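Chemist: below are the sequence and a predicted model for it; my questions follow.
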Amino acid sequence: MGIRRIAAAVIGAALLYWGYRQFGWPGVAAVAGGLVLWMLLHFTRLMTVMQRAARRPIGHVDSAVMLNSRLHAGLPLVGVIGLARALGELMSSEGEQPEVYRWTDPGGASVQARFAHGKLLDWGFQRPEADAPTER
């Protein structure tokens, strides 16, 4: 369990305690309602991203150049899937860390990204090999 999850649980418990101390059981109900709303917003965002990705072929992106320009270190895998609007093609062995995914556009350009524990470490952009010029 990551430090962020532990911190979120501790903050949630502290908010529930604060609600009880300030307003009694109605305060607990109000804080619990706010926490449930927050969790539902995140769940809805995740489901929207995954529904969009389900409609596209795995590893396909409209423009690898645009995807490359919008990436930054630390971006979660769900965020990259949302930008690409497609699941990435898994290039590493399943369960291996770091995970490597690739997205390719119709022109043959691709973005290959490495993720450690769901966070973007680094990425590379590769253009298709230019065909040899023909003599006339």
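Modeler: Okay, I see it.

Chemist: C-alpha from now on. contacts and neighbour counts both.
Modeler: Noted.

Chemist: helices of the protein, start to end?
Modeler: Under the criterion DSSP state H, helices of the chain are mapped to 3-23, 25-54, 64-70, 77-84.

Chemist: give me every residue that touches Pro76.
Modeler: Residues counted as contacts of Pro76 (CA atoms under 8 Å, 6 or more residues apart in numbering) are Gly118, Lys119, Leu120.

Chemist: for the chain, which residue is closest to the average position?
Modeler: Per CA atoms, centre = their mean, the C-alpha nearest to the average position across the chain is that of Val78, at 1.6 Å.

Chemist: pretty sure that one contacts Leu46?
Modeler: Yes: counting by CA atoms under 8 Å, Val78 touches Leu46, with 7.4 Å between them.

Chemist: still on that earlier bit, just the helices of the chain: most buried one?
Modeler: Among the helices of the chain, judged by mean count of other CA atoms under 10 Å, the one packed with the most neighbours on average is helix 77-84 (a mean of 19).

Chemist: what's next to stretch 26-44, contact-wise?
Modeler: With CA under 8 Å, 6+ apart as the criterion, stretch 26-44 contacts Gly12, Leu15, Leu16, Tyr17, Gly19, Tyr20.

Chemist: comparison target, given below:
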Amino acid sequence: MQRVLNASLAVAALMAGWMSMKWLGLVLAVTVIAFWMVLQFNRASRQLRNVADRPKGMVDSVIALQSRLGHGMSMADVLAISNSLGQRVEGTNGDWMWRDSYGNQIVVTFRRGGVERWAATRTDSSAPAAGVPAKTLPTAAAA
């Protein structure tokens, strides 16, 4: 949806530029579109720089991450709320996993550029430990 909107706005800017000032308007529209693309690239680079400082696949709280997830969120949105790059789950195409220091983990499935579903597994202990029996939290399935 976002791609269609961006393409439509770019075409509209080009048409408006051409209709208002011919070649000068077209050059102005191309300049504005290029500037917008540089701004978007800068935003993505800044976000990746911010999450690169944290350990890969680690979050402060899986439960907090799970409560903020929503269907259709992009990977950029998930990176913004998790503040960490996820770890790709081996053997899957669009599954990414995050863990916290208590042993809880969440696996988020991305399809067509957005969150389709997620499943959190939570340990029964509140102290950071490994090997504690875990229980699975309710998963969010796509409607």
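Modeler: Here it is on my side, so go on. Because the structure is a prediction, the values reported are computed rather than measured.

Chemist: could I get the TM-score for this pair?
Modeler: The TM-score (TM-score structural alignment, normalised by the length of structure 1) is 0.79; 127 aligned residues with a CA RMSD of 2.2 Å.

Chemist: what residue in structure 2 is paired with the residue nearest to the centre of structure 1?
Modeler: Structural alignment (TM-score structural alignment) places Val78 of structure 1 against Ala76 in structure 2.

Chemist: what's near enough to touch that match?
Modeler: Residues near Ala76 of structure 2 by CA under 8 Å, 6+ apart: Ala44, Gln47.

Chemist: Gly114 of structure 2 versus that one, what's the distance?
Modeler: Distance, Ala76 of structure 2 to Gly114 of structure 2, using CA to CA, to the nearest Å: 10 Å.

Chemist: check Asp77 of structure 2 too.
Modeler: Look at Asp77 of structure 2 and Gly114 of structure 2: by CA to CA, they are 9 Å apart.

Chemist: and if you look at Asp100 of structure 2?
Modeler: Distance, Asp100 of structure 2 to Gly114 of structure 2, by CA to CA: 23 Å.

Chemist: and if you look at Arg68 of structure 2?
Modeler: Plainly put, Arg68 of structure 2 is 14 Å away from Gly114 of structure 2 if you go by CA to CA.

Chemist: how about Val51 of structure 2?
Modeler: For Val51 of structure 2, the distance to Gly114 of structure 2 - CA to CA - is 19 Å.

Chemist: next one: Lys22 of structure 2
Modeler: Distance from Lys22 of structure 2 to Gly114 of structure 2, counting by CA to CA: 39 Å.

Chemist: Leu79 of structure 2 now?
Modeler: Taking CA to CA as the measure, Leu79 of structure 2 falls 12 Å from Gly114 of structure 2.

Chemist: biggest strand in structure 2, by residue count?
Modeler: Secondary structure of structure 2 per DSSP state E: the longest strand is strand 114-123.

Chemist: matching residues in structure 1 for it?
Modeler: Taking TM-score structural alignment, strand 114-123 of structure 2 hits residues 119-128 over in structure 1.

Chemist: ok, back up a step: okay, the contacts of stretch 26-44 of structure 1 in TSV with distance to Gly59 of structure 1 next?
Modeler: Output for those, formatted as TSV (distance: CA to CA, whole Å):
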residue	distance to Gly59 of structure 1
Gly12	37
Leu15	42
Leu16	43
Tyr17	46
Gly19	47
Tyr20	49
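
Chemist: which one of those residues sits closest to Ala109 of structure 1?
Modeler: Closest approach between these and Ala109 of structure 1, by CA to CA: Gly12, at 44.6 Å.

Chemist: buried residues, stretch 105-116 of structure 1. List them.
Modeler: For stretch 105-116 of structure 1, burial by neighbour count (16 or more other CA atoms under 10 Å) applies to Asp105, Ala109, Ser110, Val111, Gln112, Ala113, Arg114, Phe115, Ala116.

Chemist: endpoints of that stretch, how far apart?
Modeler: End to end - CA to CA - stretch 105-116 of structure 1 spans 24 Å.
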